[in-house]
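Participant: Sharing a sequence plus its predicted fold:
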Amino acid sequence: MSFSGKVAIVTGASSGIGAATAVKLAEAGANVVLVARNAEKLKNVSEKCNSFGDKHHVVKADVSVDADARRIIDETIKKFFKIDVLVNNAGIMRLAPVKGDEALAVYDEIMKINLRAVINLTRLASAHLIASRGSIVNISSVAGTKVINGMSAYCASKAALNHFSRGAALELAEHGVRVNVISPGPVATDIIENAGLKTEDINLEGVSIPLSRISSPEEVADLVMFLASDKAVGITGSNYVLDNGMALS
C-alpha cells in the first residue's frame, strides 16, 4: 500500500503500536507526524523513519493537554499543509479497584487520555480531514467488551472510545471521512511497564487465548495501514478485533 503524498498523525508514536505504525507509514511514503511525551523514545523512532527519507516531523506533546493538542494540529498544517490520516493510539493502563481510595483519581486520569484526548484531537482535525476526505483509526482494546478484574476504569474508557468512534463515523460519513477502531488483545508492547506494573499484576484469571500467542505491534500496524488506505474505502464505523481469539473465551 502506498501512502505517497499523504500526511498522517500518529499519537503515542514513541513505542509499541504507535512506533510500528509510524515506521510502516514512513516506509509507505507518508509524511508522518510523530507525537508522544517521551523525547528520547521519539528520537529512536525518528531515526528509524529516517531510513525511508526525511519526511516526518516530531512533536513532543501530551495529548491530554488542550494546548498541546492544538499545537499538534497547528504544527502539522504548518509543516505539511494538510491531514489525511489521524491515528489515535496514545493511551494508558492503570489498576483502579473500585474499593480503592484512588479509584476516582485513576478514573479521571485514564479518561482524560484514553477518551477525552481522542475526542479533542478528532474535533481539532475534523475540518482538515473533511478537506482531504481522510480517515481516522482509533486504537481501542478487547477490554472495551471484556471486563478485566481490577481494571474497570480502563475497560470503561475503551468501551466509551468504541461508542464515540461509531458516533464520529456516522457524523463524518457525509463528508467522506471514515472512522474505524482496532481492538487488540495482548500485544508485546511496554504499556504494562509504562503503567508501573508487572505482568503478574494483571489478573487474567479465566481468560484464555485460543491461538496461544500474543500479537506484535507490527501486526496491529498492518491493520492500521489497511484501514487508513483506499483499500478500505467502504469501511467505516467498524471495530476490528485482533486478539488471537481472546474474546471467544
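Facilitator: Arrived safely. Residues are numbered from 1 along each chain as shown.
Participant: rest of the way, CA atoms for contacts and neighbours
Facilitator: Noted.
Participant: Would you map the helices across this protein?
Facilitator: 16-27, 39-50, 66-80, 103-111, 117-132, 152-172, 191-194, 217-228 (DSSP state H).
Participant: Pull out the buried residues from the last one.
Facilitator: Of the residues in helix 217-228, 217, 218, 220, 221, 222, 223, 224, 225, 227, 228 count as buried by neighbour count, 16 or more other C-alpha atoms under 10 Å.
Participant: which helices and strands does that helix pack with?
Facilitator: helix 16-27, strand 135-139, strand 178-184 (3 or more C-alpha pairs under 8 Å, 6 or more residues apart in numbering; DSSP states H and E).
Participant: then this one, side by side with the first:
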Amino acid sequence: MSFTGKVVIITGASSGIGASAAELFSKEGAHVVIVGRNQDLLAASAAQCNSPLVVRADITIESEAQRVVDETIKKFGQIDVLVNNAGGIPLTIGLLEDGVMQAFDDVMNLNLRSVVHLTTLAAPHLIKTKGNIVNVSAMAGVTPPFRPGVTSYCVAKAGLNHFTVCAAVELGSYGVRVNAISPGPVRTNFKQNAKFTDTYEDTAKFTILKRVSEPEEIANLILFLASSRAKGVTGVNWYSDNGFAIQH
C-alpha cells in the first residue's frame, strides 16, 4: 500500500491510534502531518516518522483548525488523505448532574463539530487530488452506553457515523471517498484520559474474542481504507471490535 508522494493529515496523532497511523503512513512513503495538543507526545510520535510536519493545535478552535490546513498547503501544496482521529471524553457527567450541558458541548466539539469543520476546510483540496477521508469513530456510536455518564460521547459518535455517510454522498460526485472505522476497546491512553478506573483486561471480558486490540490493528485498517485497494469503498462504517457488538 504505497503512499509515496501523498500528503496525509492525522489529528490526534500524538499517541495511540493516531501515532500508529502516522508511523505506518510514513513507512509507506507518505508526507505525514501530525496534529495534537501535547508537545511532548507529539515529539515522541514525530520521532517515529520520516520528516513529518508537526502542528500543535487544538482543532476545536476554528482558527487552529484552519492553521492545520494552511500549514499543510504551505509546506506540501496538497492534501490527499484526512484522518479525523482526535476524540475522547473530556469529562463524564450524567444527565441529572450539574454541568451536563457544558460537558455535552465539550464532547460534541471534540468528537463531531471539529470533524465537520476540518472536513469542510480540507474538502476543496481533497477534490483536487481525488483524495479521501477516514473518520475514527467508536462502537459507542452503535451500541448502548457502556457505563453511566458517557451519553454525550455515544451521541457524538453516532452523529459522526451519520456525518460520514452524508459527507460520502455529498463529496462522492467529486471523486472523494469518506469512510469510518468503529473500534471496540483498544489499548491506548483513552481510559486514563477519561479517568476510568477499570482495566483493559476487564473490558476484554465483554468481547467475543476476549481480547483488546492494539493501536496498530486500527492503523492498518485506516491505511487500507485510505489506499487504492479500497477505491470502491465509501460511506462505510467498518467495525473492528473483537465481537463487542454481537456480545451485546
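Facilitator: Right, received. Where do you want to start? Just so we're clear, the structure is a prediction, and the values are computed from it rather than from any experiment.
Participant: measure the counterpart of residue 128 of structure 1 in structure 2 to residue 221 of structure 2 for me?
Facilitator: Taking TM-score structural alignment, the alignment pairs residue 128 of structure 1 with residue 125 from structure 2. From residue 125 of structure 2 across to residue 221 of structure 2, the span is 23 Å (C-alpha to C-alpha, to the nearest Å).
Participant: for residue 39 of structure 2, same thing?
Facilitator: For residue 39 of structure 2, the distance to residue 221 of structure 2 equals 27 Å [C-alpha to C-alpha].
Participant: Check residue 79 of structure 2 too.
Facilitator: The value you get for residue 79 of structure 2 to residue 221 of structure 2, if C-alpha to C-alpha is used, is 20 Å.
Participant: Could you tell me how many residues sit around the nearest residue to residue 15 of structure 1 once chain neighbours are set aside?
Facilitator: Nearest residue to residue 15 of structure 1 in three dimensions, chain neighbours excluded: residue 41, at 6.9 Å (C-alpha to C-alpha, 6 or more residues apart in numbering). Residues contacting residue 41 of structure 1 under the criterion other C-alpha atoms under 10 Å number 14.
Participant: for the one 4 residues further on, same thing?
Facilitator: Neighbours of residue 45 of structure 1 under the rule other C-alpha under 10 Å: 21.
Participant: Tell me who's in contact with it.
Facilitator: The contact partners of residue 45 of structure 1, by C-alpha atoms under 8 Å, 6 or more residues apart in numbering, come to 13, 14, 15, 19, 22, 23.
Participant: With neighbour count and distance to residue 155 of structure 1 as added columns, please give the residues you listed in TSV.
Facilitator: Below are the contacts of residue 45 of structure 1 laid out as TSV (neighbours: other C-alpha atoms under 10 Å; distance: C-alpha to C-alpha, whole Å):
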residue	neighbour count	distance to residue 155 of structure 1
13	30	22
14	27	23
15	21	22
19	29	23
22	33	26
23	25	28
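Participant: Among the helices of structure 1, show me which one is buried the most.
Facilitator: helix 16-27 (a mean of 26; mean count of other C-alpha atoms under 10 Å).
Participant: Residues contacting that helix, please?
Facilitator: 3, 8, 10-13, 31-32, 34, 45, 48-49, 52-53, 55-56, 89-90, 188-191, 217-218, 220-222, 224-225.
Participant: That one against structure 2, how far on average?
Facilitator: Its aligned residues in structure 2 lie a mean 0.3 Å from helix 16-27 of structure 1 after superposition (mean C-alpha distance after the TM-score superposition for structure 1).
Participant: and the angle for that helix with helix 217-228?
Facilitator: Taking axes from the mean of the first three to the mean of the last three C-alpha atoms, to 10 degrees, one finds that helix 16-27 of structure 1 is oriented at 60 degrees with respect to helix 217-228.
Participant: which residue numbers in structure 2 go with helix 16-27 of structure 1?
Facilitator: Using TM-score structural alignment, helix 16-27 of structure 1 corresponds to residues 16-27 of structure 2.
Participant: just how off-centre is that stretch within its chain?
Facilitator: 12 Å (C-alpha atoms, centre = their mean, to the nearest Å).
Participant: coming back round to it: can you put the buried residues of helix 217-228 of structure 1 in JSON lines and add distance to residue 64 of structure 1?
Facilitator: Converted to JSON lines, the buried residues of helix 217-228 of structure 1 look like this (distance: C-alpha to C-alpha, whole Å):
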{"residue": "217", "distance to residue 64 of structure 1": "23"}
{"residue": "218", "distance to residue 64 of structure 1": "25"}
{"residue": "220", "distance to residue 64 of structure 1": "23"}
{"residue": "221", "distance to residue 64 of structure 1": "23"}
{"residue": "222", "distance to residue 64 of structure 1": "26"}
{"residue": "223", "distance to residue 64 of structure 1": "25"}
{"residue": "224", "distance to residue 64 of structure 1": "22"}
{"residue": "225", "distance to residue 64 of structure 1": "25"}
{"residue": "227", "distance to residue 64 of structure 1": "25"}
{"residue": "228", "distance to residue 64 of structure 1": "23"}
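Participant: Relative to residue 134 of structure 1, which of those residues is nearest.
Facilitator: Closest approach between those and residue 134 of structure 1, by C-alpha to C-alpha: residue 228, at 8.1 Å.
Participant: Touching, the closest one and residue 136? I think so.
Facilitator: Yes: Residue 228 of structure 1 is in contact with residue 136 according to C-alpha atoms under 8 Å; the separation is 7.0 Å.
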